[in-house]
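**Student:** build the 3D model from these lines:
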Amino acid sequence: MKYLILVFFIINSTCSTAQNTFQNSKKHRIGYVLSIGDTRKFLDLGTPIAYSITSHQINYFYKWREKEKTSWEFMVAPQINHAKYKDFEDNRDWIELKEQGVNFGVSYNYAITKSTKTYLLLSIGPHYISELIPYRAAKGLTFSDNATVGITQKISSNFSFDLRYGIRHISNAGLKKPNIGINTMMLSTGLYVQL
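**Tutor:** Here you go, the predicted structure:
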């Protein structure tokens, strides 16, 4: 993680020019986001399980409100996720599973410089889990709820680099049992182009 932060600050120091501003930028942006998550690596949540996930996402943002230093964006994020699960209280092997789904969210952004902004992103969406996660989540329909904070750096007039950290919760809203759910800390990085 410290290497990602170092890369971010190098990009920031070399790309902070007047034409790379977020103010009055285009309303649409799209990008690829790679997320990794784990119940034990980034922040141990104290559960007797391990859930490790790699997420490949396309994030689309639409800016619907902008003021001098703040803006609001709507987000759509289809994704394909690969995960593995292990419960340390029983003798089962690791379970490998896939998730597919889409999240819808809202982002509140604050420009700390002309080319750097921080944000809070909240999202939720339906997903499909390919396997039963014993005691935690049923196979089939589930929901992914996410709360993240991040920082975005313009690297040219049309491209930006993104780094975010947050928590993800999956459960099925009581539609099937089991429904305890899983909480995972997530670290994400992305590259965006304005349309």
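**Student:** going by C-alpha atoms from here, please, whenever you check contacts or count neighbours.
**Tutor:** OK.
**Student:** most distant residue from the middle of the chain?
**Tutor:** For the chain, the largest distance from the centre (C-alpha atoms, centre = their mean) belongs to residue 91, which lies 31.6 Å off.
**Student:** find the nearest non-adjacent residue to residue 150, please.
**Tutor:** Nearest residue to residue 150 in three dimensions, chain neighbours excluded: residue 164, at 3.9 Å (C-alpha to C-alpha, 6 or more residues apart in numbering).
**Student:** one more to put side by side:
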Amino acid sequence: MARKLLLILMLLLAVKMSAQEGNSRFCFGFNYGFGSEFSNRNYTFNSHFYKLQLYYLLKETKHFQYQILVQPEINFAEHQLLNFYFVKPETPNYQQKREEYTRLKDIREFALNCGFLVRKPIGKVCSFYVLGSIGPMITDTETERMSKGFAFADVLALGFTTSYNKLQFDIRPSIRHVSNAGLGSSNAGYNTKNIEFGIYYQL
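**Tutor:** Next up, the predicted model:
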């Protein structure tokens, strides 16, 4: 009798744990993306980047889901000043800086963005969402547009997700602005349009 009760108890515990796993609020994944500056005559900026994605479901209603997203990111970029008049004569050593800044530069950016996401399910396997995120960033190269070191990355994105079992496949066009909020000597920043592709797993 005691063995039967123990077996039933263990079975109920296993069912409960399985149900908890099925209703997990966490989702973990990976994104790859690339982008470039909006067309202009002053500079070029092209990049590709990798992001880890950790989602947490805050709330779910009849029509919407509300999620928090944490995104560690590494960005590999190429930048070149095209209009050397951007460096004005009143800038100290402006001729030397014009020569330096007009060279093609490789830039590494390390960011940690935190975002808020509103998702609208469409049927049982698809959804659309809007995402806004902001976070600190470190850039390893000084340019005419931004000082080396600490900065911020702001992203506004739309996305489409389709699901298969616990896997989710995602496409996300976005607009990104990078600047240092005046904490450095140069703060013109960069504005880029991007596209990302991701795969996630429901934990």
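**Student:** quick check: TM-score for this pair?
**Tutor:** Here the TM-score of the superposed chains, computed with TM-score structural alignment, normalised by the length of structure 1 as the reference length, equals 0.82; 166 aligned residues with a C-alpha RMSD of 1.4 Å.
**Student:** counterpart of residue 105 of structure 2 over in structure 1?
**Tutor:** Taking TM-score structural alignment as the criterion, the aligned counterpart of residue 105 of structure 2 in structure 1 is residue 95.
**Student:** hang on, that match packs against residue 82?
**Tutor:** No: with contacts defined as C-alpha atoms under 8 Å, residue 95 of structure 1 does not count as touching residue 82, sitting 11.0 Å away.
**Student:** where's the residue positioned nearest the centre of structure 2, which helix or strand?
**Tutor:** With distances taken as C-alpha atoms, centre = their mean, the residue of structure 2 nearest its centroid is residue 71 (5.4 Å). If you go by DSSP states H and E, residue 71 of structure 2 is part of strand 65-81.
**Student:** how far does whatever helix or strand comes next after that strand sit from its chain's centre?
**Tutor:** If you walk from strand 65-81 of structure 2 toward the C-terminus, the next helix or strand you reach (DSSP H and E) is helix 94-101. The chain centre lies 33 Å from the centre of helix 94-101 of structure 2; the measure is C-alpha atoms, centre = their mean, to the nearest Å.
**Student:** tally up the residues packed near the residue of structure 1 sitting at the aligned position of residue 66 of structure 2, please.
**Tutor:** Mapped onto structure 1 by TM-score structural alignment, residue 66 of structure 2 lines up with residue 72. Applying the criterion other C-alpha atoms under 10 Å, we find 20 residues in the vicinity of residue 72 of structure 1.
**Student:** where do the strands sit along structure 1?
**Tutor:** Along structure 1, the segments classed as strands by DSSP state E run 28-38, 49-66, 70-87, 95-111, 116-129, 140-154, 159-171, 182-194.
**Student:** got these as CSV, with distance to residue 12 of structure 1 columns?
**Tutor:** Formatted as CSV, the strands of structure 1 follow (distance: least, C-alpha to C-alpha, whole Å):
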stretch, distance to residue 12 of structure 1
strand 28-38, 19
strand 49-66, 22
strand 70-87, 19
strand 95-111, 13
strand 116-129, 8
strand 140-154, 6
strand 159-171, 10
strand 182-194, 14
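**Student:** between those strands, which one is closest to residue 9 of structure 1.
**Tutor:** Nearest to residue 9 of structure 1 among these is strand 140-154; the distance by C-alpha to C-alpha comes to 9.1 Å.
**Student:** appreciated, that's everything.
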